[in-house]
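Enquirer: Structure, please.
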Amino acid sequence: MGNLDLEKFIDKQRAGWNDVAEGWDRWDAWIDECLAPVDHEIVSLSEAKSGFDTLDIGSGTGYPAVRVAETVGSDGSVVGIDLSDNMLNVARKRAVSKGFDHLNFQTCDARILPFEDEKFNTVTSRFCFMFIPDLDSTIAETYRVLKDGGCVAAAVWASADKNHSLSMPVKIMQEYPEVPSPPPPPAPGIFSLGASGELAGRMKLAGFSDIKESYVHMMWEYPSSKDYFKRLMDMAAPMRGMLSMLPPAKQAEAKEKIIDTAEKFATDGVLKVPGVALVVKARK
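Expert: From the prediction side, this is the model:
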């Protein structure tokens, strides 16, 4: 991926996440509940505590930055970064509503962090690293801005077979010739870091040590398969992008296929779809 292609790719990512910010705001309470176990594991493994300064990479609408801010308290600080201004505007409103003066958000590219060396005690990230092109630069930058002995805790999606709520619609949409198959890792993508050892190995190459992996199980619950599709398209920028590649008639067909397939997870009219995150902890 040349420099020009890389910049176009990032611009496309930015536009995609800007486009779904309203959906993330709309479903905030639900997504917070579903992903609470992941946030808890990230904060715990980061070893954040009162008075710590923390960087959260890929904060989106404010998570897990908000949870870290609760942990470090007003004697500490949290800076959350993201490509998407629209997502961060939601996060900023959330920080104000909670009265967190020690939580701030900044729009920037995670490949070049605008912070001095050894500024942060901890670094956190939730479902961001797998989307970053030139991830090794971000990992190197993470190492640079961490204090000696500090920890990074980053969550990515585990493998596709453990996350049917995400892999099923991708598989259906890729049945259409208009939707290209994703390039294999290390190219960025939803499941590009899902294999055990993938992210851990890249952190080791950057100089990190004491590296540990843990799996976090969660349950996505939806009142109906149609509601599942709506939330998916409201929030999942990559899914929305894939669907937009299809002409209207095929979009309608793909939608019905996804809704029908989701029904297999229904019990007493409620969809319950298990999911798994892979959290990697590493120390400088």
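Enquirer: Please count neighbours and contacts with C-alpha atoms only from this point.
Expert: OK.
Enquirer: Which residue ranges of the stretch 51-200 of the chain form helices?
Expert: For the stretch 51-200 of the chain, applying DSSP state H, counting those that start in this stretch gives helices covering 65-72, 85-97, 135-145, 164-173, 198-205.
Enquirer: please give me the structure for this one as well, since I'd like to look at both together:
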Amino acid sequence: MSSADEIRDAQRARWAGLSASWEKWASIILDQLGPVGAAIIERLDLADDQRHLDIASGTGEPGLSIAKLVPNGSVMLTDLVPEMLEIASRRARAQGITNIETKVCSGDDLPFSDATFDSVSVRFGYMFFPDLAQATAEFARVLKPGGRLCAAVWVKPEENAWTTIAMQAIATETVVARLDPDGPNMFRCAAPGAVSALYEGAGLRDIAEWDIDLELVTRSPEQYWEMTSEHVSLVAARFSRSTSRRGSGSGNT
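Expert: Model prediction:
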């Protein structure tokens, strides 16, 4: 079994490699995930002077949208991957957003004092932390009493056809290893109540879960395949592994 440091090192390298693709496909990704960001913002009940922490920010959402809504407050964007935060900073400058800071760090080891933030968001980063209970305890630790934490995770694979279609296509060409259900992966927190149990274990209260419908729209099947194979971590990793295996077994080019 890999150690937490080994897992983080592998994730850092993988997501650094995906960062350019996330920037390339930003408009489609923003359209697809926009409803999630909107739901997070609604539940956070933001104040004008909110001090907010966005964990696993990637290229900046929903943190940048939150920054626009708290002109007298501030938003701290954090991510394990500096390349992602560089994109977030460029996006902030392009939009004239000045009340943000960035910090490279892991979500399960936050370099902030207790009770620092009025609110915390984690959009689709939760399930990748090596130790979910430790990460949740860190979220709760830096949250002020009465503050709000909102996280988004993917539900079951069969309810996310936009991912599973690509995975099924890859499986027709190569053997696809089964995911470790207890290890970091896209669908690790899919079970109903999984996140609530983590929240409760960290001492959080007034917990609710809800579903959000998303739609991925591309111009063509070809664009769907190109985009998905380039930026979805699960698909990109399997596609790369498949290509490597097929190439290594052939003496022809």
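Enquirer: just checking, what's the longest helix in structure 1?
Expert: Looking across structure 1 with DSSP state H, the single longest helix is helix 3-26.
Enquirer: sorry, back to before: tell me which of the helices of the stretch 51-200 of structure 1 sits most buried.
Expert: Sort the helices of the stretch 51-200 of structure 1 by mean neighbour count, taking mean count of other Cα atoms under 10 Å, and helix 65-72 sits at the top with a mean of 24.
Enquirer: Show me what that one is packed against.
Expert: Judged by 3 or more Cα pairs under 8 Å, 6 or more residues apart in numbering; DSSP states H and E, the packing partners of helix 65-72 of structure 1 are helix 36-46, strand 53-57, strand 77-82, strand 103-107.
Enquirer: Where in structure 2 does it fall?
Expert: Using TM-score structural alignment, the residues of structure 2 aligned to helix 65-72 of structure 1 are 63-70.
Enquirer: Now do the same for residue 32 of structure 1: its match in structure 2.
Expert: Under TM-score structural alignment, residue 32 of structure 1 pairs with residue 30 in structure 2.
Enquirer: got a list of what its match touches?
Expert: Listed by Cα atoms under 8 Å, 6 or more residues apart in numbering, the contact set of residue 30 of structure 2 is empty.
Enquirer: element containing it, please.
Expert: Assigned by DSSP states H and E, residue 30 of structure 2 belongs to helix 26-44.
Enquirer: Find the nearest non-adjacent residue to whatever residue of structure 1 lines up with residue 123 of structure 2, please.
Expert: Matched by TM-score structural alignment, residue 123 of structure 2 corresponds to residue 126 in structure 1. Take residue 126 of structure 1 and drop its neighbours on the chain: the residue closest to it by Cα to Cα, 6 or more residues apart in numbering is residue 155, 4.7 Å away.
Enquirer: what's the neighbour count on residue 123 of structure 2?
Expert: Residues lying near residue 123 of structure 2 (other Cα atoms under 10 Å) number 23.
Enquirer: my read: it touches residue 151, true?
Expert: Yes: contact criterion Cα atoms under 8 Å: residue 123 of structure 2 and residue 151 qualify, at 5.5 Å.
Enquirer: how about the strands in the stretch 101-250 of structure 2?
Expert: For the stretch 101-250 of structure 2, strands defined by DSSP state E, counting those that start in this stretch occupy the ranges 117-123, 143-152.
Enquirer: Tell me which of these lies nearest to residue 4 of structure 2.
Expert: Taking Cα to Cα, strand 117-123 is the member of these nearest to residue 4 of structure 2, at 19.3 Å.
Enquirer: contact partners of that closest one?
Expert: 36-37, 40, 44, 50-57, 61-63, 139, 142-144, 147-153.
Enquirer: cool, stretch 128-140 of structure 1 as well?
Expert: 6, 10, 57-58, 110-113, 154-157, 187-193, 202-203, 206.
Enquirer: quick one: what's aligned to residue 239 of structure 1 in structure 2?
Expert: Checking TM-score structural alignment: residue 239 of structure 1 goes with residue 235.
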